[in-house]
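Asker: dropping a prediction and its sequence here:
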Amino acid sequence: MKKIMIILAAGIVLAAGVFAVFRFSGLKTEQKEAGSSDLLVSFTDQKLMTSYYENQKVLYKEKMTDYPAMALDRKHQILYYTNLDKSSGRRLIKLDLKTGKKTTLHSGDEYVDELTLSKDGSKLYMRYNLSAERNFHLASFDLKTKAFTAIYPKLNDKDETVSFYQYNQDKGQFVLLHYSEEEDYKKTDEANSKGVAPEPTNMRISLADEKQNQDIKTIAKFINDITISPNGKTAVFTATDEEGEKTAICKLDVETKEYKPIIKDGREFTLIDSAQPQFSKDGKKIFFLAEAKGAKLLKDETGNEAKVRTIFAYDTDTKKVSKEWEKPNGIINGFTVLN
């Protein structure tokens, strides 16, 4: 169940999903001054220059060489990010924003993305893949010892793969979206042999810490991301239907295991297949990526095309949606709600 994250530097393959849009006018949309939210944003322009923003402030710029993963230590003003070097492979970089000093923490063939800083600032969490294997793990990187540790699944598990995760600092807990590579490849091969669209792989949602994993729900749908509320009671994910025509952000009650769609395409926006929903610090808003109505179509220097993306916020009380962050001449790769 392989998906392509559509950014200006297209062609970087990540796990799980298909792209679809569905027009729906059930949500009210408000305009809000851009930059009013506390966000870390990765943004790539048409010349493939990636900028890391803390709200509207540019922290750092660098030519894109790989899909940009990032984490920010606000207390010590340190930006962690990844890039690809032709000679040394993929690198994990520490940038001191006060002095401009860059330190390579690790370089090698391992693939790393979705960086998150631990609450005490001693570790980075990430999706981690060894070059000789096809499945991804949730892993930690100790910033002192420079050692990786697989959290889930363990390294001897060559089948289960983590397609997305989020770290809940308040609870010291991860919410995981994971599935069986064997099942996924089997369904894809069967569909190819019949010339039909593949059936969705069973996507498992679970809660974990660094010692144990607790299954919450298994859903046979094309699910592309996952997030958890600060109180740990609600998970939210982006899902696409089997026909690839409807995309929605769904809310899952962790206790009852019941879920329902809460955000669908509105008059002012169209959801993308990985909307990357995230809760605000107080749990009252859900931020997500979408294409605003009339979004500008961009073409980069390699000829790839994509539409401008906008970060919106859904108010869980009023059900209204507001525009939070947008730049006109590039693509938002990803964002993080800052703690």
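Answerer: Done, it's in. Numbers count the residues shown, from 1 in each chain.

Asker: alpha carbons only for contacts and neighbour counts from here, please
Answerer: Fine.

Asker: just checking, Phe164 touches Tyr179?
Answerer: No: counting by C-alpha atoms under 8 Å, Tyr179 is not a contact partner of Phe164; they are 10.3 Å apart.

Asker: more neighbours, these two?
Answerer: For Phe164 and Tyr179, the more surrounded residue by other C-alpha atoms under 10 Å is Phe164, and the numbers stand at 26 against 23.

Asker: this is the comparison structure:
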Amino acid sequence: MKNGRRSALRIAGLTILFIAFFLALNLFFCNDRIEPIDLSMPVFTHVAAPSSPSDLASQRNSTVLKPVKKEKQTIPAPPEAIAASEDSATAADPGVNLDKKPPFVWADPGPGIHNKPLSIALYADEPADIELMLGSAGEWVPYEKPIPVTDSLRLAFRGTDRAGNRSDPIVRHYFIRAAPALRCADAMVFVETSARTFCIDQYEWPNKKGTFPLGFVNWYMAYDSCRATGKRLCTAVEWEDACAGRNNTQYPYGNVYEARTCNTENDKAYTSGAYGECRSFAGAYDMSGNLREWTASHSEQNPRYYQVYGGFWENRGASTCRSAQYSFYPQNKFVSIGFRCCGDTLQPRR
């Protein structure tokens, strides 16, 4: 009997040693497969979403997104603003003759409607001589100082770097219009079409310039968060109208895809408003690229799905204004999907 117990104890001991040895080997060989936490992604509190829209009223507080305060991060903007300067580089740069890529030139602020006069500054992503043309029949002249705009303006600009590479001309249209009688809540812009007027958030939720838009959000969270702030989740028609503008353009900035105007050829979302020219006619930012956005509209192909618009940071030319690129079940969450809110116009102040 004693020998039997001893044998059993030996077997148990050996089994434990074998299991421990196996776990140690597993940790040693698999440790390099552990993915680090991506601290660049937005953080928000999450609770279970309601099972259907009818449950939203009773669970309103549980699905409202609340950004968590965290240490400010330094995020690279689109090509860093470098004003053209004769002192910033010289033709003696040994690598200058290897450069075959033209400079990227952009305007700040971006085009579209503005409610008061402004001054436009031009920048390049490398030392370059910037030229501009005012109107459609003007002449190319060197850019020397910000351009004042007090009325409608057609502005064309281009840049030539130290290696002689010249960028294709970029054309932007500006319109100065007094604020409409009907007004919008703070941080929203006024959208007017022949069929409707409404307001839309300038930026993706939480609708604050310079902050990260929130991704990994399901439809219920988006719907409820807009309602909690006295707004609503935009319909597909509202979203399209705000993006395409009065000229019904393919992209917020025009009909021809521009690779560096919006965050559409990248590996992550940038802070809201970082791409200053990614601005719709009405003044809403990042409606092409950055994050895809939920709408309140069902998919025509499958009414259980909701439409998602705008493309995200790596969608390239597919990030258009007039086509829903994706449709998902309302409970789906992806790091590349966020949202923005719409609302009714307010009566003029008395």
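Answerer: Received it, and whenever you're ready, just let me know what you need. No experiment lies behind these values; they were computed from the predicted model shown.

Asker: what TM-score do we get after superposing?
Answerer: Remark: TM-score between the superposed chains equals 0.23 [TM-score structural alignment, normalised by the length of structure 1]; 147 aligned residues with a C-alpha RMSD of 7.4 Å.

Asker: number of nearby residues for Gly159 of structure 2?
Answerer: Using other C-alpha under 10 Å, Gly159 of structure 2 has 30 other residues around it.

Asker: how about Leu105 of structure 1?
Answerer: Here the number of neighbours of Leu105 of structure 1 (other C-alpha under 10 Å) works out to 15.

Asker: tell me which element it falls in.
Answerer: Secondary structure from DSSP states H and E places Leu105 of structure 1 in strand 102-108.

Asker: so which bits of the helix or strand just after that strand are buried?
Answerer: Sequence-wise, the next helix or strand beyond strand 102-108 of structure 1 is strand 111-117, with elements assigned using DSSP H and E. If you call a residue buried by 16 or more other C-alpha atoms under 10 Å, then strand 111-117 of structure 1 has these buried ones: 111-117.

Asker: would you turn these into a markdown table with distance to Ile332 of structure 1?
Answerer: Listed next are the buried residues of strand 111-117 of structure 1 as a markdown table, based on distance: C-alpha to C-alpha, whole Å:
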| residue | distance to Ile332 of structure 1 |
| --- | --- |
| Tyr111 | 21 |
| Val112 | 19 |
| Asp113 | 16 |
| Glu114 | 14 |
| Leu115 | 16 |
| Thr116 | 18 |
| Leu117 | 21 |
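
Asker: closest to Tyr259 of structure 1 among those residues?
Answerer: Of all the buried residues of strand 111-117 of structure 1, the one with the least separation from Tyr259 of structure 1 (C-alpha to C-alpha) is Glu114, at 25.0 Å.

Asker: how about the closest one, what does it touch?
Answerer: Residues touching Glu114 of structure 1, when contacts are defined by C-alpha atoms under 8 Å, 6 or more residues apart in numbering, comprise 69-70, 125-127, 165.

Asker: what is the most widely separated pair among the residues you listed?
Answerer: Considering C-alpha to C-alpha, no two members of the contacts of Glu114 of structure 1 lie farther apart than Met70 and Tyr165, which are separated by 14.3 Å.

Asker: what's the helix or strand for Asn192 of structure 1?
Answerer: Under DSSP H and E, the secondary-structure element containing Asn192 of structure 1 is helix 181-194.

Asker: tell me which residues in that helix are buried?
Answerer: Of the residues in helix 181-194 of structure 1, those with enough neighbours to count as buried (16+ other C-alpha under 10 Å) are 181, 183-184, 187-188.

Asker: could you point out the longest helix in structure 2?
Answerer: Longest among the helix segments of structure 2 by residue count, using DSSP state H, is helix 2-30.

Asker: going on from that one, what's the next piece of helix or strand?
Answerer: Moving toward the C-terminus from helix 2-30 of structure 2, the next helix or strand (DSSP H and E) is strand 105-108.

Asker: which strands or helices does that next one pack on?
Answerer: Strand 105-108 of structure 2 makes packing contacts with strand 118-124, strand 153-161 when contacts are defined by 3 or more C-alpha pairs under 8 Å, 6 or more residues apart in numbering; DSSP states H and E.

Asker: tabulate those (CSV), appending distance to Thr197 of structure 2.
Answerer: Compiled in CSV, these are given as follows (distance: least, C-alpha to C-alpha, whole Å):
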stretch, distance to Thr197 of structure 2
strand 118-124, 25
strand 153-161, 25
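
Asker: of the ones you listed, flag the one that's most buried.
Answerer: Burial among these, expressed as mean neighbours by mean count of other C-alpha atoms under 10 Å, is greatest for strand 153-161, which shows a mean of 22.

Asker: quick check: angle from it to strand 118-124?
Answerer: 20 degrees (axes from the mean of the first three to the mean of the last three C-alpha atoms, to 10 degrees).

Asker: closest to Asn26 of structure 2 out of the helices and strands packed on strand 105-108 of structure 2?
Answerer: For these, the distance to Asn26 of structure 2 is smallest for strand 118-124, at 51.5 Å, taking C-alpha to C-alpha.
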